[in-house]
Each structure stands twice: as structure tokens, then as C-alpha cells.
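K.L.:
Give me coordinates for this.
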Amino acid sequence: MARPGAACPPPARRVMVAARALLFWALVYSYCGVCACIAGLRLLWSIGRRPGETFRWVVRENPPACLNDPSLGTHCYVRIKDSGLRFHYVAAGERGKPLMLLLHGFPEFWYSWRHQLREFKSEYRVVALDLRGYGETDAPPHKENYKLDCLIADIKDILESLGYNKCVLIGHDWGGMIAWLVAICYPEMVTKLIVVNFPHPSVFTEYILRHPSQLIKSGYYFFFQMPWFPEFMFTLNDFKVLKSLFTSQATGIGRKGCRLTAEDIEAYLYVFSQPGALTGPINHYRTLFSCLPLQHHEVIMPTLLLWGERDAFMEVEMAEITRIYVKNHFRLTILSEASHWLQQDQPDIVNKLIWTFLKEETKRKRE
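P.N.:
Here you go, the predicted model:
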């Protein structure tokens, strides 16, 4: 008889691993089914109340003027040799200045960094990227092309294609997830890391399994595992879900924040209402569970984590836990009246906090 605590023989270990994997995927797809049922009920409710409005979809052929505002920078493209993909970005500030690379979240695109493009171009070459599958960047058709390894490699390749070997890296939401992983995998390329409303990936994956409240808030991660249906739900009522994310009382920018203008909202609607424009972004989530578990890697560069306490999608407790994974100077600032969309919600405060962090680190290096 095997002693308690003794190592399991290889066949038993394989059975345990297989059983654990089966349980994991059963949970993923069970919760996916629950989320799909809720979405289906909402669809039926919408059809019952306003059948004529439910499937209305306005065709937007021309971009709003704000997307071509010259004060934001220049629209540029770069093609990556290894993947063959063409990436779109907006750049402000002179070439040759230190690079500040901005990674947006979901459902956003380069425009979510408009306040930072204007602010930091005086001392940096500021580049706001459209991530793989978003906006004017190429969108590979297969979901396997959106695995985390591909997304991390994109940032490394773009950095090199722009003629840089290091940068100040800033990410929000899903872009924050990518920023953390780039900093872990390529620490020599990141001089300073700034993340907005996303914890260290290991914190997120551990916390969500132990806290049902965060599991519920992250329900869209599971809903997005379904083919085509999530994209369809976004289009209902002329992309009402998209508008609500930024403007509703529950998830949007609050009364004290810098609310999106009608033209800002139209910019988001223009980009995501293009045919097939939602599939690439949602494919980022469709590969996430196959990449788990994430390794417990540490971050070794100075790190600033900014957090809106009214975030409807991420519990603030994860922000403080993140500290244990940063083996360098770590600063956490929580803004009590701010939402998930922090860099758009409180741009002046966010910009000031970033400037303070960057200048503190420069001074610390000199000393």
C-alpha cells in the first residue's frame, strides 16, 4: 500500500492530470453555457419589446473627424517579417526620442490613448498600437493565431521594426495583460512598466478561482468561447452593448469623469461596426484558457499600477496582491471615483501620475 504523501506512480499521475483537465474544461464550458443562456434571454426580451430595433445596424462608411485629428499624431503602418501581418499605429513626437508604446484593451483601439498621445509627445516618441485583429491592423482568420505567445511576439517584433530595443510600456485592460507578459518574457526591452486596471496575470488567474464574485464579473471571458454568437450580440440595437460599456451607470465613466463625447462614441462604433471587426478582438479571449496555467514569473523593472476603484470588471483587491510579483520599485495608485476606462475617465490625473513616476525613476537612476 502506498504511504500517504508518497509520489503517485506515473499511470496514476497521468489519470489525475487528465481528470483535472477534464474538470477544468467542464467548468469552462458549463459557465460558457450559463452565460450563453443569459445572453439568449436578453435577446428574446429585446425582440419582445422592440422587434424592429433589435436587428437595426447602421452602416458607417466614413470615419468621424476625430480619428484623423492631426494633433493626435500620424497614422502609420509596419509589416512584421515573421508573421507577415501589417500593424496600424498612430505616432506622435519626434523620431529618435525614447519610445513609449501604448497597448489598448477591449473593446478599444488606438484612440483610447488620445489624451496620452497629446501629453507625452514632448519628451517621447509615443506609439498607440492597434493590436492584432483590431482596427486597421490585420486580423488572421483562425483563433489559433491569437494565442498569448503570438501577441507577446507581436510587441517584440514591432519594437524592433520601429528601430528600438527598449521602451516605456503602458497597457490597459487586455493590453495590460500583454504588457505584463512582455515585461516577463523580454525584460531587457522594458525600461519601465505602467499598467492600468489589470493585475499581474498570476494574480488574476489565482484570484478568479477563489472568488466567485470576480468569476461573475469575468463572465464575458467564458461567453466569448462560443463561436459567432458573441459578435452577433454586440451588433444588436446598433451596437447598444458597446455604447453601454462606456456610458452606462454600471460600467461606464462616472459623472465626475471625462465623459466620452458623441464623436468619441461614434469613433468606436465606426471601427467595430465594420464587417468582421469584432471577431479578431474576441478571438484574443477564445485562446486564453488553452494557455493556462500561467507561470508565476516575477517582474524586475520599476512598475506603476493605476486602478479605478469603480471598475465593474476587476476587483480592486487584486491590485494590492500584485505587489508580491514585482521585484523592483512598485507604486500602486487607486483612484476612488474612477471607472475601468481610467486613462479616458481621468486623463489629467493619469497623465500627472505617469509623469511623476517617470521622473522619479530617472532621478532614482542618477542617484
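
K.L.:
Could you use CA atoms for every contact and neighbour count after this?
P.N.:
Fine.

K.L.:
List the buried residues of the strand or helix carrying residue 90.
P.N.:
Using DSSP states H and E, residue 90 sits in strand 86-92. Buried residues in strand 86-92, counting neighbours by 16 or more other Cα atoms under 10 Å, are found at 87-92.

K.L.:
cool, and stretch 192-204?
P.N.:
192-204.

K.L.:
ok now it, how far from the chain's centre?
P.N.:
Relative to its chain's centre, stretch 192-204 lies at 10 Å (Cα atoms, centre = their mean, to the nearest Å).

K.L.:
how about the strands in the chain?
P.N.:
74-79, 86-92, 99-103, 125-129, 167-172, 190-196, 303-308, 330-335 (DSSP state E).

K.L.:
of these, which approaches residue 234 most closely?
P.N.:
strand 167-172 (21.3 Å; Cα to Cα).

K.L.:
Which residues are in contact with the nearest residue to residue 296 once chain neighbours are set aside?
P.N.:
For residue 296, ignoring the flanking residues on the chain, the nearest one in space by Cα to Cα, 6 or more residues apart in numbering is residue 202 at 5.9 Å. Contact analysis of residue 202 by Cα atoms under 8 Å, 6 or more residues apart in numbering lists 294-297.

K.L.:
Can you give me the distance of residue 202 to residue 28?
P.N.:
18 Å (Cα to Cα, to the nearest Å).

K.L.:
To compare against the first, here's the next sequence to fold:
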Amino acid sequence: MTEADVRFEKIPLPTGVTLNTALAGPEDGPAILFLHGFPESHRTWRGLVPLLEDHYRLIMPDQRGFAASDAPQDKDEYSTDKIVADLFALVDRLGLDDFTLVGHDWGGAVAWAAALRGDPRLTRLAIVNAPHPVIFQKSLIEDADQRAASQYITAFRTPGFEQAVEAMGWDTFFAKGFGDYVERGLISPEEKAQYLADWTQPGVFTAMLNWYRAAAVIVPPPSVTVPLPDFLLKAFPKVKVPTLVVWGMNDKALLPIQLDGLDTLVDDLTIVRVPDAGHFVPWENPQAVAAALKPFLELAKRA
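P.N.:
Modelled structure (predicted):
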């Protein structure tokens, strides 16, 4: 993503935060709103912009707590309802009559929640390596491999984790999360520098971790038996909008078990598996994500 591809606007919202928002493509094109996850920014979508900007209006905010957007420090400011409220407040500010919502990682979690609101402006949903809340919570309790893979959530929630990262060094933290991608040439020195600059702004890393600390998801310790939460024992509302799920099958944090049973929770579901990518498939293989999105978006234009 280059400065020539995008323009930026700081958009104040009635939810109390200002979101730094990257914009690309024609303003009269069909709108796609992209939501990134941890530990990223609007740059999650850097590989998709040149593949989609000719025909679509691309809206890519830094979500609250990340990069150049506001980063309130209170954990309660990161509850799902407040973040979903940011999304629809941004839709209001931009005057969107209809839009496709695309979410990766935490952005996908917000996108699932937004789709369940039933707002008629949200006409299509695309999820990229982000689990449905029912399947994720169930897998954390019943699947030993997913539970083990998710223990990092408990670490992120631990008081003082920020200080532990500072003590180990930001380069070490970066290497633990992204070292393999650097070795494969998928993250340039310039990209790494941008990550570190974003994370080390005063208060930003705490704000990023607050997404985990405010989440209701239960992550049991290994080998501990816990009961299923009440919401898993009741009928859960279905997602009604047409939904595309793109999944990098080499994801080590969110295992492919997250695809099992999705068809019982989504009325109109398409799943595209990307065998040669992992969790960060939007920039590991943006061509595959775009190839899945384009026919899905074309169906929306014909509807």
C-alpha cells in the first residue's frame, strides 16, 4: 500500500473516538468496509488495495486502540458493543446506504457481531480467519488443540504483560509473532518499522491488549474441565446475510476446526480454503482473498 493508493481522513465519531481511516477507490463505487485485527492496522489490507481499488470504494479504519486512531485506556472501552457502535457510527458518517463488511481476526469478531444486529445496510459479510463466537467458545472448552493454541489470550490478559514485552524488547516480541514471515520475505524492514512505531506509541499497546481483556470469551487452562456457558446451550441467532468465509488453512492460532458446523449458524454460506497460507492470509496471499471476494461481490451487484 503506497500513499498514491490511499488517502487518509481522521473521522470523529459520536462514540467518543476518532478513527484514522484509509480510503481508496472511486467514491461512487460499491462500498467495502474492512476491519483489521491484532496486532495490525489498516495496513492489513495493503495487498488487496491494488486488486480491488479500480471498482470498489475501500474503507479501512484503524480500529479504536490501534495505530493512528484514538486509544482510550479503560478496558471497558473495548467491549464488543462499543466497537460495533464505532462501525455503524462510521457508516453513518460516511453516508453509506449499503456496504459489504470484511473482517480479519478481531475485525472478524466485530463483523460477526455486527451481522447479528440485522442492520439492512450491511448486505454482505466476508470473514477472514476469524471464528464464529459459538464455535470458538465451544472449541476452547472441548478441543484440546484449540485450547492449547489459544493460551496466548491468557498471557495477553495478564496484568503487567506490557512491561514484560518492554523487558524482553519489542524486536523479540515482533520476532515471536512475525519472525517466520520476515524470513519468507513477506514483511519488509519498512513494514516492521511501521509495526514497531505503532505499538510503541504511549498507551497504544495497552489499548490493543484491552481487546482481549474486555472480551467475554472463556479460555480454560489446559486439562481443566469447565461447563459450557449458557449462551452455548440456547438457540443462537443465525446470520442472515450472505456470508463468505476465507480461511488460511495453516493458521496455528485459529485451527480449521473453526469451520466445522458453520453451516448451521449461517443461512447462506460459502467457504473458501486457502491451503498455502496461515493466519495473515490477507497479506500472505492477497490474490487468493481477492479471487474469493470478487465473485461474491459481483453477486451483490446483481442482486
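
K.L.:
rewinding a little: would you mind putting the buried residues of strand 86-92 of the first structure into CSV with distance to residue 313 of the first structure alongside?
P.N.:
Formatted as CSV, the buried residues of strand 86-92 of the first structure follow (distance: Cα to Cα, whole Å):
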residue, distance to residue 313 of the first structure
87, 28
88, 28
89, 27
90, 28
91, 30
92, 31
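
K.L.:
And the furthest pair within the residues you listed?
P.N.:
87 and 92 (16.3 Å).

K.L.:
Quick check: the aligned residue for residue 172 of the first structure in the second structure?
P.N.:
Under the alignment (TM-score structural alignment), residue 172 of the first structure pairs with residue 104 of the second structure.

K.L.:
for the closest residue to its match other than its chain neighbours, what are its contacts?
P.N.:
Nearest residue to residue 104 of the second structure, sequence neighbours excluded (Cα to Cα, 6+ apart): residue 128, at 4.6 Å. Residue 128 of the second structure makes contact with 102-105, 108, 245-248, 281-282 under the criterion Cα under 8 Å, 6+ apart.

K.L.:
swap the cut-off to 7 Å and go again
P.N.:
By Cα atoms under 7 Å, 6 or more residues apart in numbering, the contact list for residue 128 of the second structure reads 103-105, 108, 245-247.

K.L.:
Pick the one among those residues closest to residue 160 of the second structure.
P.N.:
For those, the residue nearest residue 160 of the second structure by Cα to Cα is residue 105; the value is 23.6 Å.

K.L.:
and the closest one, how many residues sit next to it?
P.N.:
By other Cα atoms under 10 Å, the residues close to residue 105 of the second structure number 22.

K.L.:
what's the spacing between it and residue 198 of the second structure?
P.N.:
18 Å.

K.L.:
cool, and residue 16 of the second structure?
P.N.:
21 Å.

K.L.:
More neighbours: which of the two?
P.N.:
Using other Cα under 10 Å, the more surrounded residue of residue 16 of the second structure and residue 198 is residue 198, with 18 against 12.

K.L.:
And the more buried one, what's its match in the first structure?
P.N.:
Match for residue 198 of the second structure (TM-score structural alignment): residue 271.

K.L.:
OK, contacts around its match?
P.N.:
Here residue 271 of the first structure is in contact with residue 135 (Cα under 7 Å, 6+ apart).

K.L.:
so residue 303 of the first structure touches residue 194, yeah?
P.N.:
Yes - with contact defined as Cα atoms under 7 Å, residue 303 of the first structure reaches residue 194; the gap is 5.7 Å.

K.L.:
What number of residues are in the vicinity of the aligned partner of residue 63 of the second structure in the first structure?
P.N.:
If you follow residue 63 of the second structure across to the first structure using TM-score structural alignment, you land on residue 131. The number of residues packed near residue 131 of the first structure is 28, by other Cα under 10 Å.

K.L.:
if we can go back for a sec, the strand holding residue 90 of the first structure aligns to what range in the second structure?
P.N.:
With TM-score structural alignment as the criterion, strand 86-92 of the first structure aligns to 18-24.

K.L.:
repeat for stretch 10-18 of the first structure
P.N.:
Under TM-score structural alignment, there's no match for stretch 10-18 of the first structure.

K.L.:
residue in the second structure matching residue 336 of the first structure?
P.N.:
Per TM-score structural alignment, residue 336 of the first structure is aligned with residue 275.

K.L.:
Check residue 74 of the first structure too.
P.N.:
So residue 74 of the first structure corresponds to residue 7, using TM-score structural alignment.

K.L.:
quick one: contacts for the closest residue to its match other than its chain neighbours?
P.N.:
Once flanking residues are discounted, residue 7 of the second structure sits nearest to residue 23: 5.3 Å by Cα to Cα, 6+ apart. By Cα under 7 Å, 6+ apart, the residues touching residue 23 of the second structure are 6-8, 58-60.
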